[in-house]
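Asks: I'll drop the sequence and a predicted model, then ask my questions.
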Amino acid sequence: MTHPNIPGFTEHRVRVDDGVTLNAAVGGTGSPVVLLHGFPQTRLMWRHVAADLAADHTVICPDLRGYGASDKPAETGPDVYSKRTMARDVVRLAAALGHGSFTLAGHDRGALVAFRAAMDHPEAVSRALFLDVLTTPDMWNALHGVSGAVGFHLYLMAQPPGLPEQLIQASADTFFAHFLDAWTNDPAAIPADVRAHYLAASAAAVPSIVADYRASAGVDMDHDTADRKAGSRLAMPVTVLQQDWGAALGYHAQGLWSAWADDLRHRTVSCGHFMAEEDPRLITDEIRALTGR
């Protein structure tokens, strides 16, 4: 399978753990910014934002472990795809590329990894941007009643190994295409060639994608809940951009995020879930504003 790169960026493969190498697109010069993709995507979701930011930043766009062209280790235990492990991957990747401190932005699953990296490695993450996500405990608490059906995939992939992998692999294109269609306000934002890449990359990574989600119903909850009980907070400047899911699911997003971050800028946006592709100018401007804080 071919994995298209971001135009003008070079591809790097960096070993971050025993038997785990991440694939990353790197471009530009200046202060470093690391961009983490979401589901069901790869580093290519940042193609517009990364190309713009590269004018004045060194931009690093990895495929997370288990996704895209990065390695996909077997789920031999709950920590293999914990956000703590995936966050450590990202910090090690940046260090190997010469950056001990960086601005970190994440979307969806990548935002959960970014949150854990900011919590576990505050010396490395100088600023953080989270796109269209809640922390794991807040997410599970927000899903209730019939309105929680929007998160059906979370419950499916939380099941023990076997059933979810078989069900998804049996109709992988239909399954992953559902989210690309349902979560996009502007279908033209994900052109046919990019869509085909996302579908092929996701179909080739079903076990590791399921393992990533399964971790969020187990070990990730344990880690976030422990931090909440300990009163741990993010000390660095934080920006959160979200759709107005609160109106449908009955939560106050800014209030939830305020419980985690001291220096918080929260903004509700009108574009769809895949905002880095639907409104890249907005995301680029917010990252530049964050790096200036």
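Replies: Alright, I've got the coordinates.
Asks: Please count neighbours and contacts with C-alpha atoms only from this point.
Replies: Noted.
Asks: which residues of the stretch 1-150 of the chain fall in strands?
Replies: 10-17, 20-27, 31-36, 57-62, 102-107, 125-131 (DSSP state E, counting those that start in this stretch).
Asks: Turn those strands into JSON lines, including mean neighbour count and distance to N185.
Replies: Converted to JSON lines, those look like this (neighbours: other Cα atoms under 10 Å; distance: least, Cα to Cα, whole Å):
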{"stretch": "strand 10-17", "mean neighbour count": "16", "distance to N185": "31"}
{"stretch": "strand 20-27", "mean neighbour count": "22", "distance to N185": "27"}
{"stretch": "strand 31-36", "mean neighbour count": "24", "distance to N185": "21"}
{"stretch": "strand 57-62", "mean neighbour count": "26", "distance to N185": "24"}
{"stretch": "strand 102-107", "mean neighbour count": "26", "distance to N185": "16"}
{"stretch": "strand 125-131", "mean neighbour count": "25", "distance to N185": "16"}
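Asks: Next, the residues that contact the lengthiest helix in the chain from outside, please.
Replies: Criterion DSSP state H: the longest helix present in the chain is helix 83-96. Contacts to helix 83-96, defined as Cα atoms under 8 Å, 6 or more residues apart in numbering, come from residues 14-17, 22, 34, 60, 64-65, 79, 100, 102, 112-114, 116-117, 120-121, 124, 215-216, 220.
Asks: picking up where we left off before, reformat the strands of the stretch 1-150 of the chain as JSON lines; add distance to F179.
Replies: Shown next, in JSON lines, are those (distance: least, Cα to Cα, whole Å):
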{"stretch": "strand 10-17", "distance to F179": "28"}
{"stretch": "strand 20-27", "distance to F179": "24"}
{"stretch": "strand 31-36", "distance to F179": "18"}
{"stretch": "strand 57-62", "distance to F179": "22"}
{"stretch": "strand 102-107", "distance to F179": "14"}
{"stretch": "strand 125-131", "distance to F179": "16"}
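Asks: The structure to be compared is supplied as follows:
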Amino acid sequence: MNATARLFPGFRQETIQTSQARLSAVAGGSGRPVLLLHGYPETKAAWHRLAGPLARGHTVVAVDLPGYGDSRVVGDPADAGSKRWMGAQLHELMVGLGHEHYAVVGHDRGARVAYRMTLDRPEAVTSLTSLAVVPTLDMWSGATKNFGMGAFHWFMLAQPFDLPERLLSADPTYFLDLTLSRMAEGLEHLDPLALAEYRRCFLDPDVRHAMCEDYRAAAGIDERHDIEDREQGRRIRCPVLVLWHEGRTFGPGRVPLDIWRDWAVDVSGRGLAGGHLLPERAADEVLAELDVFLGRD
């Protein structure tokens, strides 16, 4: 039995070909569909504590972001790191699985793809849950010395090809373990099977390159898309749930709930203990919030 089967018992493993990607996913349960999108530097394995309980009342799809994990970019599409491009491939995935309408739950980078999907495809996304992030435009505009020192990878991975790729290739496992240890407040807080999956995938230079493209897009086209939305007055109309690391603020002391209210008309949420990796460190609390929130759909 492979690691994915052990982390997601009862789920079927899917490989879906979209127009410009080959996506690796797991799916299970029945009911209204929910798409789970993981963050950097992880894979769909990040949802192993939440997917099973959610599947008791929903059809759950957890997927490796394009280029991450076992998902691969096909060909040489323009702006393959952009959240708009990623979102388009993931929408194709959901439609291919028979889901024209679905909720999206995203953590970290996955939340950035999720809110872009919500803005770009309001007819498809029924609700948005954002774990641990604020929109990219607000992240850059509120960047401080403390942010730069703590989240240095935002600047490092966004450097032009192939500087960050070369730096990461020197000792990928050391870099990954250091990153995850800081995020999880110790590697001992992560499931050994999930950690092994993160390490396996991060050893692949194509995966590391995709991560760099993701961050390059955040410093370029993703920010431009956010600026265009802000200038055109576009807002998220579906319900939005925001959960974040308790005590975390952005920019000049703003809490995520207030920032998201600049972007959406129906926002609720709260801070949770457990650090950045909420799907793994605060799974029970996240699940309790999702049970109530997704019941609104």
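Replies: Looks like it arrived, so ask away. This structure is a prediction, so every number in the text was calculated from the model and none was measured.
Asks: And the TM-score between them?
Replies: The TM-score (TM-score structural alignment, normalised by the length of the first structure) is 0.94; 290 aligned residues with a Cα RMSD of 1.7 Å.
Asks: what about the longest helix of the first structure, how far off from the second structure?
Replies: Compared with the second structure after fitting, helix 83-96 of the first structure has a mean deviation of 0.7 Å; criterion: mean Cα distance after the TM-score superposition for the first structure.
Asks: Quick one: closest of the strands of the stretch 1-150 of the first structure to G145 of the first structure.
Replies: Proximity to G145 of the first structure (Cα to Cα) singles out strand 125-131 among the strands of the stretch 1-150 of the first structure, at 24.7 Å.
Asks: Tell me the residues of the second structure aligned with that closest one.
Replies: Mapped onto the second structure using TM-score structural alignment, strand 125-131 of the first structure spans residues 125-131.
Asks: Would you pull up how far that stretch lies from the middle of the chain?
Replies: Taking Cα atoms, centre = their mean, to the nearest Å, the mean C-alpha location of stretch 125-131 of the second structure is offset from the chain mean by 11 Å.
Asks: what's that stretch in contact with?
Replies: 101-108, 111, 114-115, 117-118, 238-244, 278, 294, 297.
Asks: distance from that stretch to the first structure after superposition?
Replies: Stretch 125-131 of the second structure sits 0.4 Å off on average (mean Cα distance after the TM-score superposition for the first structure).
Asks: Distance check, V206 of the first structure against G106 of the first structure.
Replies: 21 Å (Cα to Cα, to the nearest Å).
Asks: dump the residue contacts of A217 of the first structure.
Replies: The contact partners of A217 of the first structure, taken as Cα under 8 Å, 6+ apart, are A158.
Asks: Map D171 of the second structure onto the first structure.
Replies: In the first structure, D171 of the second structure lines up with S171, judged by TM-score structural alignment.
Asks: what's the distance between that match and Y251 of the first structure?
Replies: S171 of the first structure sits 33 Å away from Y251 of the first structure, going by Cα to Cα.
Asks: Looking at these two, which is more packed in?
Replies: Taking other Cα atoms under 10 Å, S171 of the first structure and Y251 do not tie; Y251 has more neighbours (17 against 11).
Asks: What does that one correspond to in the second structure?
Replies: So, by TM-score structural alignment, Y251 of the first structure is matched to R254.
Asks: Could you measure from that match over to G274 of the second structure?
Replies: Distance from R254 of the second structure to G274 of the second structure, by Cα to Cα: 20 Å.
Asks: ok, now R112 of the second structure?
Replies: Using Cα to Cα, one gets 21 Å for the distance from R112 of the second structure to G274 of the second structure.
Asks: Equivalent analysis for A46 of the second structure, please.
Replies: Computed with Cα to Cα, the distance linking A46 of the second structure and G274 of the second structure is 14 Å.
Asks: between those two, who's got more neighbours?
Replies: Per other Cα under 10 Å, whichever of A46 of the second structure and G274 has more neighbours is A46, with 28 against 19.
Asks: Next up, the contacts around that one.
Replies: Residues in contact with A46 of the second structure (Cα under 8 Å, 6+ apart) are 38, 194, 279-280.
Asks: Cross these against helices and list the overlap.
Replies: Filtering the contacts of A46 of the second structure for helices - DSSP H - leaves 194, 279-280.
Asks: ok, back up a step: tell me which of the contacts of A46 of the second structure you also see in the first structure.
Replies: With both residues aligned by TM-score structural alignment, their matches' Cα atoms under 8 Å, the contacts of these that the first structure also has are 38, 279-280.
Asks: Out of those, give me the one that has the most neighbours.
Replies: Counting by other Cα under 10 Å, top hit in those: H38 with 27 neighbours.
Asks: how about it, what does it touch?
Replies: Going by Cα under 8 Å, 6+ apart, the list of residues near H38 of the second structure reads 44, 46-47, 63-65, 106-111.
Asks: again, but for G271 of the second structure
Replies: With contact set as Cα under 8 Å, 6+ apart, G271 of the second structure has these partners: 243-248.
Asks: same check, this time on H197 of the first structure
Replies: 3-4.
Asks: corresponding residue for it in the second structure?
Replies: Aligned by TM-score structural alignment, H197 of the first structure pairs with E197 of the second structure.
Asks: ok, now how distant is its match from G98 of the second structure?
Replies: According to Cα to Cα, E197 of the second structure and G98 of the second structure sit 28 Å apart.
Asks: ok, A177 of the first structure touching A200?
Replies: No. A177 of the first structure is beyond contact range of A200, at 10.5 Å (criterion: Cα atoms under 8 Å).
Asks: Dead centre of the second structure: give me the residue that sits there.
Replies: What sits nearest the mean C-alpha location of the second structure, by Cα atoms, centre = their mean, is G110, with 1.4 Å.
Asks: ok, that one to T144 of the second structure distance?
Replies: Using Cα to Cα, one gets 23 Å for the distance from G110 of the second structure to T144 of the second structure.
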